[in-house]
Every structure is written in structure tokens, then in C-alpha cells.
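Engineer: Next input, structure requested:
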Amino acid sequence: MGFLSSLFGNKTDAVQEFKSRGAVILDVRSKAEYDSGAIPGSKHIPLPHLNGKVEEIKKWNKPVITCCASGMRSASAAAVLRKNGVETMNGGGWFKLSQRLD
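Structural biologist: Okay, the predicted model is just below:
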């Protein structure tokens, strides 16, 4: 186990735990980015539109794993959702997240 994993836990394990509870993957990249490749079955709400969709996301009644290109926008999205009472985690970059979901 790496140094950061020992401090913060294993992200793959956390992703798998969320997945086992029916988590929704929420991609917050732009439409063009999403259209160029995305996790199958993921929901797409670009970060600038997220605040207007929080009530809709709450109705999913599921944990949410956010993702984007590198993890920066998804971290912001996760913070917004957490602040609004949605159980969420930052999955980071979508491609790496897709590997963790296998």
C-alpha cells in the first residue's frame, strides 16, 4: 500500500463500495468532452449546470461518484453535492475511474 493510500484509504476500494450500493456516476465535463468518450451508463451534467440540478440529483436517492477529465471539476462537484446533503465521492478523472469500476 502506498503512502497516500495509507493516509487516505484505497480509492479503488471506496469506488467499489459506492458501486455496490448502486452509485450513480456523474460526469461533470463539457458536452464536447463527454461526447468524445465517457463511462457507459454515466449521467452527464456539466459543472456550470450542477447547482440547478441538485434537487433532481437528490431524487436519485443513491450515492454519487463524480468524475471529469483530471479530478478538479469533479472535486468541486462533489463539494457542492455534499453541501446539499448528497452522499458523494470524487472519482477523479473519468478514464481512471472507469478502470476502477471493472
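
Engineer: use CA for all of it now, contacts and neighbours both
Structural biologist: Noted.

Engineer: Quick one: the helices in the protein, in order.
Structural biologist: Per DSSP state H, the chain has helices spanning 3-8, 11-20, 31-35, 54-60, 72-83, 94-101. These are given in chain order.

Engineer: this one next, for a side-by-side:
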Amino acid sequence: MDIQIEELKDKLDANEEFVLIDVREDHERAEFNVGGTHIPLGSLPLNIEDLEEYKDQEIVVYCRSGNRSGQAKAYMEQLGFKNVRNLIGGMLEWNRRLG
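Structural biologist: Next up, the predicted model:
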């Protein structure tokens, strides 16, 4: 199940335990980010082994609009990750709602 902006903000504010991954490019992350590990979508296959230990944990992926993170979610699910959630609307929606 994907995740809405407000739910992610609440999880971050409460310091909940989950894995947060930003799949945008370097220049996008430099402009604005909400934290997490930076793994651009194109390099996800090269770095997937680093995430193996989190296969059964909640993972939230985000990008600019939700498209690339949706691709990352699908890729990770194909590899057996059990609880990957895409941030609906990405950073565009985050900035629009929470500025």
C-alpha cells in the first residue's frame, strides 16, 4: 500500500522505524529532500544488495512526482521486498501541501 504525504510527515515527526529512500538525481536532492538514503533510480540495481537486510521491513521510496519511486517499488517487489511504499505525488506534492 502506498503512502500519502501527511502519513509520511507524521512518521518522520514521530521518529518511527522505517527505511526511507530518495530515488531522484543528485541535483534534485540538493534542491530539497526529506532525508533518507539517496539511491538514484538508475543505480538501484547496483545498490540493491545493500538493502537486502531490509527485505521484510517497511520501506518508503520517493522521487519528484511519484513516477520513478513507483518504478523502484515495482522493481523491489519483484526481488521479494515485502513492504515497499511509494510516496504518492512525491516532492512536488510535499511542497504543494506542506511547503
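
Engineer: How close are the two chains, by TM-score?
Structural biologist: These two chains, once laid on top of each other, score a TM-score of 0.71 by TM-score structural alignment, normalised by the length of the second structure; 92 aligned residues with a C-alpha RMSD of 3.2 Å.

Engineer: In JSON lines, list the helices of the first structure along with distance to residue 47 of the first structure.
Structural biologist: Putting these into JSON lines (distance: least, C-alpha to C-alpha, whole Å) gives the following:
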{"stretch": "helix 3-8", "distance to residue 47 of the first structure": "25"}
{"stretch": "helix 11-20", "distance to residue 47 of the first structure": "21"}
{"stretch": "helix 31-35", "distance to residue 47 of the first structure": "10"}
{"stretch": "helix 54-60", "distance to residue 47 of the first structure": "11"}
{"stretch": "helix 72-83", "distance to residue 47 of the first structure": "7"}
{"stretch": "helix 94-101", "distance to residue 47 of the first structure": "14"}
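
Engineer: Could you provide those in a markdown table, with additional columns for mean neighbour count?
Structural biologist: Putting these into a markdown table (neighbours: other C-alpha atoms under 10 Å) gives the following:
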| stretch | mean neighbour count |
| --- | --- |
| helix 3-8 | 9 |
| helix 11-20 | 15 |
| helix 31-35 | 13 |
| helix 54-60 | 13 |
| helix 72-83 | 19 |
| helix 94-101 | 16 |
